[in-house]
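Student: sharing a model prediction with you, sequence too.
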Amino acid sequence: MPYYTYILTSHRNGTLYIGVTNNISRRLDEHRTATTPGFTKRYGIKRLVYVETYDDVRLAIAREKTFKRWPRAWKLSLIEDQNPQWLDLFETINS
């Protein structure tokens, strides 16, 4: 079973959200439809801009924790390196 560590944003250089899940399609749908109250709903965070896949949930969780400890500039640089136009990767995940 794959596990995913991902970064969402409200817009380019906007508020970031880092998460981990075993069902990326379901989780993104929850964020995009704002069905669950919380941080992403409050700040309109819906755009998937970065994702990594793991076979081991422990590695995915460790990476999430690492990202959360990084300075914001490092996170922005990671996104810029992999997705310089800050495209919403939602369609690539669901195709």
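Tutor: Looks like it came in fine. Residues are numbered from 1 along each chain as shown.

Student: could you use CA atoms for every contact and neighbour count after this?
Tutor: Fine.

Student: what comes into contact with the helix ranked longest in the chain?
Tutor: Taking DSSP state H as the criterion, the chain has its longest helix at helix 57-69. Here helix 57-69 makes contact (Cα atoms under 8 Å, 6 or more residues apart in numbering) with Y3, Y4, T5, Y6, I18, G19, V20, T53, Y54, K75.

Student: equivalent analysis for stretch 76-88, please.
Tutor: With Cα under 8 Å, 6+ apart, stretch 76-88 has contacts from R12, N13, R47, L48, V49, Y50.

Student: so which helix or strand takes in the closest residue to the last one other than its chain neighbours?
Tutor: When you say that, I think you mean Y50. Using Cα to Cα, 6 or more residues apart in numbering and skipping the chain neighbours, the partner closest in space to Y50 is I7 (5.1 Å). According to DSSP states H and E, I7 maps onto strand 3-9.

Student: next up, a second structure to put side by side with the first:
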Amino acid sequence: MKQPCVYIVASKRHGTLYTGITSNLPKRAFEHHEGLVKGFSAKYGCKILVGYELHETMIDAITREKQIKAGSRAKKLALIEELNPEWKDLYETLI
């Protein structure tokens, strides 16, 4: 089943962050986890799924992704701390 969502992957706790959207979070998280996603996330080793939000529509997910990306690093860190204070790799909860 497809479920639009916004996700954040990190290189380590308080490390480099990447925010993206997908309609298949388990698949996309696997791709990041295994280093299969080319570009920014691969270059900086963003493999740890530290946060995600499910949305009703892809439009809602895109809107939220833009909002998160436009925010400061401090706001992104606060969001992660709110969703996942221990910075656990949430990928393990998806499989």
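Tutor: Thanks, I have it. Every value quoted in this text rests on a predicted model; they were computed, and no experiment measured them.

Student: just give the TM-score of the two.
Tutor: With the length set by TM-score structural alignment, normalised by the length of the first structure, the two chains reach a TM-score of 0.93; 94 aligned residues with a Cα RMSD of 1.0 Å.

Student: coming back round to it: run a quick neighbour tally on the residue nearest to Y50 of the first structure.
Tutor: 22 (other Cα atoms under 10 Å).

Student: just K88 of the second structure next, same as before
Tutor: K88 of the second structure: 15 surrounding residues under other Cα under 10 Å.

Student: swap in Q82 of the first structure?
Tutor: Using other Cα under 10 Å, Q82 of the first structure has 12 neighbouring residues.

Student: so which bits of stretch 25-32 of the second structure are buried?
Tutor: For stretch 25-32 of the second structure, the neighbour count (16 or more other Cα atoms under 10 Å) marks L25, R28, A29, F30, H32 as buried.

Student: let's have these in TSV, adding distance to E65 of the second structure and secondary structure.
Tutor: Shown next, in TSV, are the buried residues of stretch 25-32 of the second structure (distance: Cα to Cα, whole Å; DSSP: H, G, I helix; E, B strand; the rest coil):
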residue	distance to E65 of the second structure	secondary structure
L25	14	helix
R28	15	helix
A29	16	helix
F30	20	helix
H32	17	helix
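
Student: what range in the second structure matches the helix or strand that the strand holding I7 of the first structure is followed by?
Tutor: Downstream of strand 3-9 of the first structure, the next assigned helix or strand under DSSP H and E is strand 16-21. Aligned by TM-score structural alignment, strand 16-21 of the first structure falls on residues 17-22 of the second structure.

Student: residues in contact with the matching stretch?
Tutor: By Cα under 8 Å, 6+ apart, stretch 17-22 of the second structure touches 3-11, 28, 40-41, 46, 61-62, 65, 68-69.

Student: what's the mean distance for it versus the first structure?
Tutor: Using mean Cα distance after the TM-score superposition for the first structure, stretch 17-22 of the second structure ends up 0.2 Å from its aligned counterpart in the first structure, as a mean over the superposed pairs.
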